[in-house]
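> no sequence for this one, just the structure:
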């Protein structure tokens, strides 16, 4: 990698305001390993260890940190400008960090069975909660007669959405994404396996990695990206590519959901009863719009489903955090008692 500056890496006034001295020994996390952090600095790549008691799971690709160049130890993490996270896959109540300090979330889908409004609304809520700009990237535009129909469907989901349809195998088409990945700006790509994320990543960064196609009968593919990483783009920005997600479980995203479904939240405020369930109650503004044919009842169902899921996941994670705090308190008390006994 050629010489880069902090500004090239995405350093901004948001992070500078957190410093009370010279901006030295700073780096941006480019990879999170089991026991170490890989990072990029103006002096080149660095591999960082963590102080005792810290976990690499508390860091995300894109984070800014200060480190000790003599020991290679991470000293602090700067407060994030944006943070993408989800409830981790599986049965455990674990909050999984996806990426930090992302300017634009590129939600990648395709002109086939992968394109689903419910899935896009889920990703849009994630972007809104994180504070990222949402960009819906619709691939395989060369395989259908009217790719614009998919673009219009995506843009109809929220006034916040910018959507573009591209042929990801055409380098000239990929260049349309440079505006979101130039001049130190960071673009993250999320989406299902096989929709073209790796092809887009290769074109934006000049890298060459294996890609695998998708089965057109069900629009499913195999993972080609196996871990999150920060890569410099040829346009002078940064790209965070992520493994394909089979499921995106939202947590602590109620505000993001309400932002995406702002039309419904506004209507809900016009209902006759403040506790309206938007079912059969008289004076329901949402049902009035449905009855008039101006609102798709499916959108109401998807909104309610996301709110229920988020409430359930958020409550479970809160319980897990409380339990961890209790266990840590018991552990510290045990240590204190042990020290007292050894001092007798």
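On my side now, so go ahead. Quick caveat, the model's predicted, so the values are computed rather than measured. Numbering: from 1, shown residues only.

> CA only for contacts and neighbour counts going forward, please
Will do.

> distance of residue 15 relative to residue 207?
In this structure, residue 15 and residue 207 are separated by 29 Å, where distance is defined by CA to CA, to the nearest Å.

> likewise residue 323?
When distance is defined by CA to CA, residue 323 is 44 Å away from residue 207.

> give me the contacts around stretch 83-100.
57-63, 80-82, 101-102, 126-127, 130-131, 188, 228, 240, 247-251, 313, 316-317, 320 (CA atoms under 8 Å, 6 or more residues apart in numbering).

> so residue 252 touches residue 312, yeah?
No. Under the contact definition of CA atoms under 8 Å, residue 252 does not touch residue 312, with a separation of 9.7 Å.

> run the chain-centre distance for the longest helix seen in the chain.
Determined from DSSP state H, the single longest helix within the chain is helix 297-343. Between the mean C-alpha location of helix 297-343 and the chain-wide mean there is a distance of 22 Å, by CA atoms, centre = their mean, to the nearest Å.

> list the residues that contact residue 216.
Under the criterion of CA under 8 Å, 6+ apart, the contact list for residue 216 reads residue 112.

> hmm, I was thinking of residue 81
Residue 81 is in contact with 14, 100, 101, 102, 131, counting by CA under 8 Å, 6+ apart.

> which one of those residues is nearest to residue 236?
Top of the list for closeness to residue 236, among the contacts of residue 81 and by CA to CA, is residue 102 at 14.9 Å.

> in terms of helices and strands, where is the closest one?
Take DSSP states H and E as the rule and residue 102 turns out to sit in neither a helix nor a strand.

> so it is in contact with residue 64, correct?
No. Using CA under 8 Å, residue 102 and residue 64 do not qualify as a contacting pair, with a distance of 11.7 Å.

> the residue nearest the centre of the chain in helix, strand or coil?
When the chain is reduced to its mean C-alpha position, the closest residue under CA atoms, centre = their mean turns out to be residue 84, at 3.4 Å. Using DSSP: H, G, I helix; E, B strand; the rest coil as the criterion, the local structure at residue 84 reads strand.

> quick check: it vs residue 59, distance?
In this structure, residue 84 and residue 59 are 12 Å apart, going by CA to CA.

> quick one: contacts of the helix or strand containing residue 203?
Per DSSP H and E: residue 203 is located in helix 197-205. With contacts defined as CA under 8 Å, 6+ apart, helix 197-205 is touched by 108, 168-169, 171, 174-175, 177-178, 189-191, 207-211, 224-225, 231-235, 239, 241.

> putting a second one here so we can go through both:
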């Protein structure tokens, strides 16, 4: 297997040449509990992070994820090859975990394009789409919106127009996965060596699309007619290869999605509101009760919809909460580190 078949290029080659000798590059192709599947020049293997790497990784965001290029020790006969480092990423899609810890959960790395899939049935949700778009812009990859299941929506073209207004500058593609109408519009994004990540909620048809593109068959299941919600037919993140040489990262459907620290993505997603905010009387305007608020004026004039405005405020507050929590966590880490150092100094002089 050639590394180029897995997306290797000069960006990663330069980092490899600067790394310490004795390590070999590999790409994470699947993620399991406690280990990874990797592709390297000699084929496929299982790998796990080394103790040293786990100890030095400052956050969960630094841990390997599907799509990452890593450096490992290729020990003959080893059951799992130890991962010693993760090469700098070209892009990283992350979300906030849904547990009480509220930490970063990387979803995929080194994607060139993010296919954000929504179903044109009861699954279609503009507010959820804004969340996915924000994460995609922040990741460093280029977002593309796919409106799947056009066969179930007589007003598919109208939905596409509405979506284009919500996502300025982002391609919007309508797919009928039964007749395969619209699939030709995906071809420009599927060039050899390019990596595409699929994200979306359960039941939108990601696995069906991937199957139709010619990847290894993925499990699919029907959705409930009552609410168009599906089950998690993809249970693990995987990197799949297409016959034409492009690579796909399939991810499980996500019921909840909150982008992780996405100031740039937020500005791109809500660019018209961000532009309006520059005209507010106060530079720190919260766009709620302050006088001279240009955003509120646009809302009153009907230029801005109530639903988009409400989602903008909600996501802005979530981002502020994340930032405050991250700052507090960093302060606590520094304090704990200072205490540890102080104890070490005391013990040193005590024993000397």
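The structure has been received and is ready for your questions. Worth saying up front: this structure is predicted, and the values here are computed from it rather than measured.

> tm score of chain vs chain?
Here the TM-score for the pair of chains, by TM-score structural alignment, normalised by the length of the first structure, is 0.88; 340 aligned residues with a CA RMSD of 2.7 Å.

> which of the contacts of helix 197-205 of the first structure fall in helices?
171, 174.

> trace residue 6 of the second structure over to the first structure, please.
For residue 6 of the second structure, the equivalent position in the first structure is taken to be residue 9, counting by TM-score structural alignment.

> what's around its match, how many residues?
Applying other CA atoms under 10 Å, we find 23 residues neighbouring residue 9 of the first structure.

> what's the answer for residue 137 of the first structure, then?
A total of 27 residues lie near residue 137 of the first structure under the criterion other CA under 10 Å.

> which residue lines up with the residue nearest to the centre of the first structure in the second structure?
Under the alignment (TM-score structural alignment), residue 84 of the first structure pairs with residue 93 in the second structure.

> its match and residue 137 of the second structure, how far apart?
Taking CA to CA as the measure, residue 93 of the second structure falls 9 Å from residue 137 of the second structure.

> coming back round to it: who has more neighbours out of residue 252 and residue 312 of the first structure?
It is residue 252, of residue 252 of the first structure and residue 312, that has more neighbours when counted by other CA under 10 Å, with 21 against 14.

> excluding chain neighbours, give the residue nearest to the more buried one in space.
Nearest-residue entry for residue 252 of the first structure: residue 314, 5.4 Å, with adjacent residues in sequence omitted and distances by CA to CA, 6 or more residues apart in numbering.

> trace the one you found over to the second structure, please.
Using TM-score structural alignment, the equivalent of residue 314 of the first structure in the second structure is residue 323.

> aligned partner of residue 117 of the first structure in the second structure?
Mapped onto the second structure by TM-score structural alignment, residue 117 of the first structure lines up with residue 126.

> do the same with residue 226 of the first structure
For residue 226 of the first structure, the aligned position in the second structure is residue 235, judged by TM-score structural alignment.

> and its match, how many neighbours?
The local packing count at residue 235 of the second structure equals 13, with neighbours defined by other CA under 10 Å.

> contact partners for it?
Per CA under 8 Å, 6+ apart, neighbours of residue 235 of the second structure: 251, 252.

> one more: residue 212 of the first structure?
If you count contacts by CA under 8 Å, 6+ apart, residue 212 of the first structure has them with 194, 221, 222, 223, 224.

> run a quick check on the second one versus residue 215, I expect a contact.
Yes. In this structure, residue 221 of the first structure sits in contact with residue 215. The criterion is CA under 8 Å, and the distance is 6.3 Å.

> picking that back up, once you drop chain neighbours, what's closest to the match of residue 6 of the second structure?
Excluding its sequence neighbours, the residue lying closest to residue 9 of the first structure (CA to CA, 6+ apart) is residue 184, at 5.6 Å.

> counterpart of the one you found over in the second structure?
In the second structure, the residue equivalent to residue 184 of the first structure is residue 193, according to TM-score structural alignment.

> average gap between the strand or helix carrying residue 131 of the second structure and the first structure?
With the criterion set as DSSP H and E, the secondary-structure element containing residue 131 of the second structure is helix 126-139. Its aligned residues in the first structure lie a mean 0.7 Å from helix 126-139 of the second structure after superposition (mean CA distance after the TM-score superposition for the first structure).

> for that helix, name the packing helices and strands.
Applying 3 or more CA pairs under 8 Å, 6 or more residues apart in numbering; DSSP states H and E, one finds that helix 126-139 of the second structure makes contact with strand 92-96, strand 113-119, strand 142-148, helix 156-166, helix 263-269, helix 306-351.

> tell me which of these is the most buried.
Highest mean neighbour count among those (mean count of other CA atoms under 10 Å): strand 113-119, with a mean of 26.

> what's the single longest strand in the second structure?
Of all the segments assigned as strand in the second structure under DSSP state E, the longest by residue count is strand 24-32.

> quick one: buried residues of that one?
Of the residues in strand 24-32 of the second structure, those with enough neighbours to count as buried (16 or more other CA atoms under 10 Å) are 24, 25, 26, 27, 28, 29, 30, 31.

> redo these as TSV? Include distance to residue 284 of the second structure.
Conversion of those to TSV gives the following (distance: CA to CA, whole Å):
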residue	distance to residue 284 of the second structure
24	50
25	47
26	47
27	44
28	43
29	45
30	44
31	43
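
> so what's the nearest residue to residue 7 of the first structure once chain neighbours are set aside up against?
Computed as CA to CA, 6+ apart, the closest residue to residue 7 of the first structure that is not its neighbour in sequence is residue 184, at 6.5 Å. Contacts here follow CA under 8 Å, 6+ apart; on that basis residue 184 of the first structure touches 7, 8, 9, 10, 11, 236, 237, 238.

> shouldn't the match of residue 184 of the first structure be within a strand?
No. Following the definition three-state DSSP, residue 193 of the second structure is coil and is not counted among the residues of a strand.

> residue 141 of the first structure and residue 340 of the first structure, how far apart?
Distance of residue 141 of the first structure to residue 340 of the first structure, computed by CA to CA: 70 Å.

> and if you look at residue 9 of the first structure?
Looking at residue 9 of the first structure against residue 340 of the first structure, where the rule is CA to CA, the gap reads 49 Å.

> do the same with residue 163 of the first structure
In this structure, residue 163 of the first structure and residue 340 of the first structure are separated by 64 Å, where distance is defined by CA to CA.

> next one: residue 284 of the first structure
Distance, residue 284 of the first structure to residue 340 of the first structure, by CA to CA: 65 Å.
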